[in-house]
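Peer 1: sequence? don't have it. structure:
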């Protein structure tokens, strides 16, 4: 997987630069989301890797699925096809999203709690993370009954374990 990300990075940076230059980040985000979902299906992968299908035909297929694409996007997809990189579209889309989030000072935070959060709690956590990280934060919530109470927050490289289970484990380690 790391190799695919490494190979996809220059393509994602190029797509992001072009989208930023044209002030068209949302359209590129939408396009990459659609074509990457297509590239993940076995049926489309079979078509994209078939020697009987030309690069132009493969790009036309993806463009049709996406509902038509701009000239720049079509050239980008054709470049990927010519370099046998269409199967990297999921990685390219992921990296593009990261570049966009960084440029827009946005961040995703995963919050794992013992019980579902209220809207007020989500707002409070997002505000605290914004203050600490200096970025707008979008909260993704999941529930894990084994935590007993509290929450575990993951935002980029930052991990805050405020769960009751985590506190008990730290206390047990301190006693030993």
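Peer 2: Sure, I can see it. These figures come from a predicted structure and were not determined experimentally.

Peer 1: C-alpha from now on. contacts and neighbour counts both.
Peer 2: Will do.

Peer 1: what's the helix or strand for the residue nearest the centre of the chain?
Peer 2: Nearest residue to the geometric centre of the chain (CA atoms, centre = their mean): residue 94, 4.0 Å. Assigned by DSSP states H and E, residue 94 falls within helix 89-103.

Peer 1: same check, this time on residue 18
Peer 2: Residue 18 is part of helix 2-21, with elements assigned from DSSP H and E.

Peer 1: just the buried residues of the following helix or strand past that helix, please?
Peer 2: Using DSSP H and E, the helix or strand that directly follows helix 2-21 along the chain is helix 25-39. By 16 or more other CA atoms under 10 Å, the buried positions in helix 25-39 come out as 25, 28, 29, 31, 32, 33, 34, 35, 36, 38, 39.

Peer 1: return the distance of helix 25-39 from the chain's centre.
Peer 2: Offset of helix 25-39 from its chain centre (CA atoms, centre = their mean, to the nearest Å): 11 Å.

Peer 1: that one vs helix 2-21, what angle?
Peer 2: Relative orientation of helix 25-39 versus helix 2-21 (axes from the mean of the first three to the mean of the last three CA atoms, to 10 degrees): 150 degrees.

Peer 1: alongside the first one, take a look at this:
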């Protein structure tokens, strides 16, 4: 079902293992194998757009549940609710820094960065699913005056699903192959400088 995501993780793992050499011929052969994976014609995968779209969808998914989560947290702690936006803002800044860091690490061909990016998406998706279930159960079993939580929970789930579908495309897979190719190339350049 998630074939391209599994393939890109497997490719990243194999390439990371095979890069642990200083043999120029093996590195060149590795680069050629990766060129075959991402294809020679220039396409959208060459621009970094696939990774940026994934990051934006992750941030949108995260943003949908923030106000409700912070309202609940402030009520539980007995804090004044007019300060909720401060909590939302601070959490958003930290979250964006984390997700952007994983995006930049992935763009540099880092297997760890890619795994962290997928983990951030999975954790955000899990929070979105829990939020969706909670809002719809509250709609069924209590009187609701405002349907905003149900709408935002549905939107968060849509953003999460779109992100999974997007990451499971050949375009995204080819962009990962390109980032790995560029990592091998940077290693070759460092070897040439020595």
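Peer 2: Noted; the coordinates are in hand. A quick note: this is a predicted structure, and the numbers were derived from the prediction, not measured.

Peer 1: list the TM-score for the superposed pair.
Peer 2: The pair, once superposed, lands on a TM-score of 0.29 when counted by TM-score structural alignment, normalised by the length of the first structure; 86 aligned residues with a CA RMSD of 5.2 Å.

Peer 1: and the helix holding residue 94 of the first structure, what does it pack onto?
Peer 2: Here helix 89-103 of the first structure touches helix 2-21, helix 25-39, going by 3 or more CA pairs under 8 Å, 6 or more residues apart in numbering; DSSP states H and E.

Peer 1: if you set the cut-off to 10 Å instead, what comes out?
Peer 2: Under the contact criterion of 3 or more CA pairs under 10 Å, 6 or more residues apart in numbering; DSSP states H and E, helix 89-103 of the first structure touches helix 2-21, helix 25-39, strand 106-113.

Peer 1: now for the helix holding residue 18 of the first structure, which elements pack on it?
Peer 2: helix 25-39, helix 71-82, helix 89-103.

Peer 1: only the buried residues of that helix, if you could.
Peer 2: So, applying 16+ other CA under 10 Å, buried residues of helix 2-21 of the first structure: 5, 8, 9, 11, 12, 15, 16, 18, 19.

Peer 1: now for the last one: which residues touch it?
Peer 2: What it means is residue 19 of the first structure. With contact set as CA atoms under 10 Å, 6 or more residues apart in numbering, residue 19 of the first structure has these partners: 13, 25, 26, 27, 28, 29, 72, 73, 96, 100.

Peer 1: how about the spatially most central residue of the second structure, nearest residue that isn't a chain neighbour?
Peer 2: Residue closest to the mean C-alpha point of the second structure, counted by CA atoms, centre = their mean, is residue 117 at 4.3 Å. In space, and not counting its chain neighbours, residue 117 of the second structure is closest to residue 102: 5.0 Å by CA to CA, 6 or more residues apart in numbering.

Peer 1: and for the one you found, the neighbour number?
Peer 2: Residue neighbour count, defined by other CA atoms under 10 Å, stands at 23 for residue 102 of the second structure.

Peer 1: wouldn't it be in contact with residue 58 here?
Peer 2: No: the criterion here is CA atoms under 10 Å, and residue 102 of the second structure misses it with residue 58 at 11.6 Å.

Peer 1: hey, what's in contact with both of these two?
Peer 2: The contact sets of residue 102 of the second structure and residue 58 overlap at 96, 117, 118, 120 (CA under 10 Å, 6+ apart).

Peer 1: top of these by number of neighbours, please.
Peer 2: Counting neighbours by other CA under 10 Å, residue 117 leads these with 25 neighbours.

Peer 1: ok, that residue - contacts?
Peer 2: Residue 117 of the second structure touches 51, 54-55, 58, 98-106, 111, 123, counting by CA under 10 Å, 6+ apart.

Peer 1: can you tell me which of those are in helices?
Peer 2: Cross-referencing those against helices under DSSP state H gives 51, 54-55, 58, 98-106, 111, 123.

Peer 1: can you flag the buried ones in those residues?
Peer 2: Buried, going by 16+ other CA under 10 Å: 51, 54, 55, 58, 99, 100, 102, 103, 104, 105, 106, 111, out of those.

Peer 1: which one of those residues is nearest residue 182 of the second structure?
Peer 2: residue 106 (11.4 Å; CA to CA).

Peer 1: could you check the distance from that closest one over to residue 62 of the second structure?
Peer 2: Distance from residue 106 of the second structure to residue 62 of the second structure, counting by CA to CA, to the nearest Å: 20 Å.

Peer 1: repeat for residue 54 of the second structure
Peer 2: Per CA to CA, residue 54 of the second structure is found 12 Å from residue 62 of the second structure.

Peer 1: what touches both of these two?
Peer 2: The contact sets of residue 54 of the second structure and residue 62 overlap at 121, 159, 160 (CA under 10 Å, 6+ apart).
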